[in-house]
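# Need a 3D model of the following:
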Amino acid sequence: MKSGLSKAALTALSRRGLLSGAGALSGLAALPPGVAQAMTQGGAYPLAEFFKPTRSAGAGLSPDGNRIAVGENLGTDIAPRSAVDFINAADPEGQRLRVALGPVWISSIQWASNDRVLVSVIIKGETGRRSQTGSNVRADSIEYYMRRVVSIDAVRGDAVVLFSDQRARMRGSFDMGRIIDMLPNDPDNILMAASEADGVLALYRVNVNTGSATRIERGGSGTYTWRTVKGVPVMRHDVNSRGTMESILVRAAGETEWKLARRSRIRDAPDFSWVGESGRDGVVLVIARLDSEDVQSVREMNLATTQLGP
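Below you'll find the model as predicted:
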């Protein structure tokens, strides 16, 4: 069949554009029969189709554009089961590598490097029925959910759970899936936040090939996240014990102590948020509203002085 596009137009199409179109067509082909029929006939969707679980859990193109990773939730709410398919971007219809992840739900997927993909998964657990201390009455089993990140080799299919070298921490924490910085210039490591034994959040450098983690920063009693520039923490967000006040602390390169830059009530309309690095050393971009203004603006913030630009 001859294409209606000119040769120049075909040449202008990028690989990403072609993949986007192929993804859209494959998405239509994967629609449930009721929805597909309704779309072709112009009728209403069957009500039951709105309550069917979503099978696809996301997809991502590797940084070099050579591979596509597709997350698939293949099970049910009662019996979860998931897998990740690796597809050759140059031959999407060719043979693919499938890596089974077992009884988990995939919530997101992103590439850490050209050879490693990170998959955030949700795991369901149960406490089991247990007798209360000093009583013959057995307490009902309670369901709980945990978040973990699995790193998969896109060539061999080998998988490792991040923080796998810290079994005690894995057993005692529900959330081990908070990625702070993907470190695009360091394909072997990422920065993640995880709770210590006393509940205080800490920042870790995690190797995506081995799963091993090294602590690089310990937060305060109310710390809930960090902002980084080129892998270095430059801003920290803390909340007080009552959950009513947020404190923004900053630290310039070479400094060892955090200093307070801003404090505001959480219930008030937010007037400060992080944008990213500015391209200049010691200066970041934030969204802020000055006391004399009615609107927010993107401004430069000097990390050494905490002053905002005009």
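# from here on, contacts and neighbour counts on C-alpha atoms
OK.
# start to end distance for stretch 300-307?
8 Å (C-alpha to C-alpha, to the nearest Å).
# Count the neighbours of the residue lying closest to residue 46 once chain neighbours are set aside for me.
Nearest residue to residue 46 in three dimensions, chain neighbours excluded: residue 34, at 6.3 Å (C-alpha to C-alpha, 6 or more residues apart in numbering). Neighbour count of residue 34, defined by other C-alpha atoms under 10 Å: 14.
# Same question for residue 160.
Count around residue 160 with other C-alpha under 10 Å applied: 18.
# any idea which helix is longest in the chain?
As assigned by DSSP state H, the longest helix anywhere in the chain is helix 15-29.
# Run the angle between the next helix or strand after that helix and helix 15-29 for me.
On the C-terminal side of helix 15-29, the closest following helix or strand by DSSP states H and E is helix 33-41. Here the directions of helix 33-41 and helix 15-29 differ by 110 degrees (axes from the mean of the first three to the mean of the last three C-alpha atoms, to 10 degrees).
# Let's compare: structure for the following, please.
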Amino acid sequence: MIDRRRLIATALAAPGLAGSAWAADGPPAAIKPPSLEELFRYPVLVDAALSPDGERVAVLREERGLAPPGSVTPEKEREYKRWKPMAGSTAKPFDPQEGHLAYIRLSKVTELDGKPVTVLLGDRAVRQVEWANNERLLVWVTIEANADVTLGQGGQGDDGPARPRSQVKTRARRVLSIGADGKDQMILAADPKYGFANNWTMDNVVDLLPSDPDHVIMQIGRNNRWNLYRVNVYTGEPVLIEQGFPNTDAWFLQDGVPVLRLDSNGDNSVVTVHARAPGAADWTLYHRFRRNEQDKLADFNVVGATTEPGILLVASQQPGDDTVVVRRFDVASLALGDTVAHHPGRDIEEIFQDEAGVIVGARYIEDRDAYDFVDPKLAPHFRALNRFYDDQCNMRLHDVSRDHSRFIVRVSGPQAPKGFCLYDRAALHVEDLGEARPWLNGRLAGMEVLRIPARDGLPLTAYLTVPVNPPKGPAPLVVMPHGGPEARDSYSFDRWAQYLTTQGWLVLQPNFRGSGGLGRAFAEAGHHRWGDAMQWDIQDCVDALIKSGRADPARLAIAGGSYGGYAAMMGAILQPDRYRCVISRAGPSDLPDFLSYMRGLDGSDSPLYAWWTKLIGDPAKDGAMLAAASPVRRIAELKAPLLLFHGDRDPIVPVAASRDMAKAMKKAGKFCAYFEVEYEGHSDWGYDDEFAFMEKSAAFIAQSFGG
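As a prediction, this is how the structure comes out:
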């Protein structure tokens, strides 16, 4: 039994003496890698929350496979039969007898070693738990919808155009309010008299209202538009406070007052922002912004509100900024002001605040999560927590008490998919609150951070995931460039990489030039260089691994999604004898066609089109370069077999990109297998389709390697 109090105190006093919280007994002599089913098995630990006074902890858990025989409704049976795995997959569809048993474990912080109060939530899928106040909990749940209800389009109420039943799952998302004693459970705004019975999405709490603990603000659809309601957490009663316009899809609030309104175009790619200062009557047009692949507004990402009326916190990268920084934004003057948070060479990812809006710290990513703290006394505690977990996990602040004496920290990493711990700052005490997938503990592949110079001297970082039983001698390697491309990989859990390593393969994830989060100069070094310099960086990382003797040059594969899918195809064209196979998921294959699609979405003068031409090139000026950088136009140079996947509802890269690539490969007499996945978008596919994608990918690579 580890003495956690002693260990955290030791870590604070003498870093070299810190112990390990999760390897006390050492690794087993022989390690069995997890199966794909185990990697996809639903987590049993979902979320954790700390009461505002810091006295109680709620841990949300969900067990599956516990539905008693005969308890499954006919509606659920029909749903599971409709949503099948991808053709040819051995994935097990959701078992209609599987069911859920969701529950909350409630404990006093001073009695965590005792028996918690267990609050049963029944056969519901759960996603999140939060304290509305010290007496009442909110739980985000998914429940079965009434089979006789026709759901409105987009979940905006019962007055929208009906969608075919085959295109929408009959599930409803709701917020459950529960007393801290586990009693008096109710669904917020669920009484039929409120008129929301047909809404299938009714779980958007946009303000917890710390200054009004009896209420929250929710965004709920009505009359085919989103509106704001003040909802009583004790009675569930909603009161309308703001009505949206037909194209309004979000607001930002400050202490219950809407100060920004976001109106989206038809495909949600461009957002028009209106502002209204507290006390003002009318909305004022501010600006139009592109919505990026992370569903954020590019150069105007609201990350919080200050304690000053009308002053928000906005993450942006203005001319002259090397990185994304956080500034004050005055809603009345529509002006960005003083910088609140920045870190040299790294983007600020988020601001962590307490319930009153007081800033605790700004998070950025080196390789793992890191923070710049407002109170410098917190920094040694954060370093000690990292050492407590052997500096092998991401420690992300998740919740904090009002007095900042206690924190819930989310613990994750390549070998730790997700867990939570409670840290008592005064007592120097860490208490594990559980792991999401404990059956994977000690069985996951580790990750190494590699520093590799590009051929022109640009420093690159790549992440190498190594099988849990490391191979002897040169090993097969799968190169996995990320999407975006102005995104990045980091030291974190990646299910696809983990599964590929179970086959005995190394997995390399390079942050090539053009990646985001690493400064303006690094990102702009990839502009207009999709077909050459960005690919050279990937080549240089692979070359370094081969030269080190770790990768087998005769067994290399390349695979990726979105931009990563494009990079996989282009990489195999530029080096036709290097890779044994190529996998592209939703990768653009023709850059002029892709730019034409983006221009058609919102016009040639839109922020969306301006962004993509800045990133890739201007067809009017760079036509020859764009054509040369298009895989579909260079099929003759591609020797390796190609596996393509694409969702037929992809709103970012049109499905025609993969259809055209498959046709061109077939016409050229080259091997290409193509799977078009029904009802899926660009990413975050459903369980069955993600499972089938990984299963088919691994089988394709194994066959190409001769295994």
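# Can you pull the TM-score for these?
Superposed pair, TM-score by TM-score structural alignment, normalised by the length of structure 1: 0.77. Supporting alignment: 279 aligned residues with a C-alpha RMSD of 3.6 Å.
# Residue in structure 2 paired with the residue nearest to residue 46 of structure 1?
In structure 2, no residue is paired with residue 34 of structure 1, using TM-score structural alignment.
# Tell me the spacing between residue 34 of structure 1 and residue 28 of structure 1.
12 Å.
# Run a quick neighbour tally on residue 278 of structure 1.
Residue 278 of structure 1 has 15 neighbouring residues, counting by other C-alpha under 10 Å.
# ok, now residue 57 of structure 1?
Around residue 57 of structure 1 there are 19 other residues, counting by other C-alpha under 10 Å.
# cool, and residue 240 of structure 1?
Neighbour tally, residue 240 of structure 1, other C-alpha under 10 Å: 12.
# My read is that it contacts residue 222, right?
Yes. Using C-alpha atoms under 8 Å, residue 240 of structure 1 is in contact with residue 222, at 5.8 Å.
# Distance check, the residue nearest to residue 46 of structure 1 against residue 189 of structure 1.
In terms of C-alpha to C-alpha, residue 34 of structure 1 sits 45 Å off from residue 189 of structure 1.
# Kindly report the same for residue 77 of structure 1.
Using C-alpha to C-alpha, residue 77 of structure 1 is found at 33 Å from residue 189 of structure 1.
# go on, residue 115 of structure 1?
13 Å.
# quick one: buried residues of stretch 2-22 of structure 1?
Within stretch 2-22 of structure 1, the residues scored as buried using 16 or more other C-alpha atoms under 10 Å are residue 19.
# scratch that, stretch 289-303 of structure 2 is what I was asking about
Across stretch 289-303 of structure 2, burial judged by 16+ other C-alpha under 10 Å covers 289-293, 297-303.
# Run through who's touching that stretch.
The contact list for stretch 289-303 of structure 2 (C-alpha atoms under 8 Å, 6 or more residues apart in numbering) reads 252, 268-273, 312-318, 350-351, 484, 607-608, 611.
# higher neighbour count, residue 115 and residue 189 of structure 1?
Between residue 115 of structure 1 and residue 189, counting by other C-alpha under 10 Å, residue 189 is the more crowded of the two (24 against 18).
# What's that one aligned with over in structure 2?
Per TM-score structural alignment, residue 189 of structure 1 is aligned with residue 215.
# How about the secondary structure of residue 658 of structure 2?
Of the three states, residue 658 of structure 2 takes helix according to DSSP: H, G, I helix; E, B strand; the rest coil.
# Tell me which residue of structure 1 matches up with residue 692 of structure 2.
In structure 1, residue 692 of structure 2 lands on no residue (TM-score structural alignment).
# which secondary structure elements does the helix or strand harbouring residue 692 of structure 2 contact?
Assigned by DSSP H and E, residue 692 of structure 2 falls within helix 687-705. Here helix 687-705 of structure 2 touches helix 36-40, helix 495-501, strand 551-561, strand 581-585, strand 642-647, going by 3 or more C-alpha pairs under 8 Å, 6 or more residues apart in numbering; DSSP states H and E.
# Buried ones in that helix, by neighbour count?
Neighbour counts over helix 687-705 of structure 2 (16+ other C-alpha under 10 Å) mark 687-698, 700-702, 704-705 as buried.
# Next: stretch 303-321 of structure 2.
Of the residues in stretch 303-321 of structure 2, 303-306, 309-317 count as buried by neighbour count, 16+ other C-alpha under 10 Å.
# Adding distance to residue 121 of structure 2 and secondary structure, write these out as a markdown table.
Shown next, in a markdown table, are the buried residues of stretch 303-321 of structure 2 (distance: C-alpha to C-alpha, whole Å; DSSP: H, G, I helix; E, B strand; the rest coil):
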| residue | distance to residue 121 of structure 2 | secondary structure |
| --- | --- | --- |
| 303 | 32 | strand |
| 304 | 31 | strand |
| 305 | 33 | strand |
| 306 | 35 | coil |
| 309 | 39 | coil |
| 310 | 39 | coil |
| 311 | 39 | strand |
| 312 | 37 | strand |
| 313 | 36 | strand |
| 314 | 37 | strand |
| 315 | 38 | strand |
| 316 | 41 | strand |
| 317 | 44 | coil |
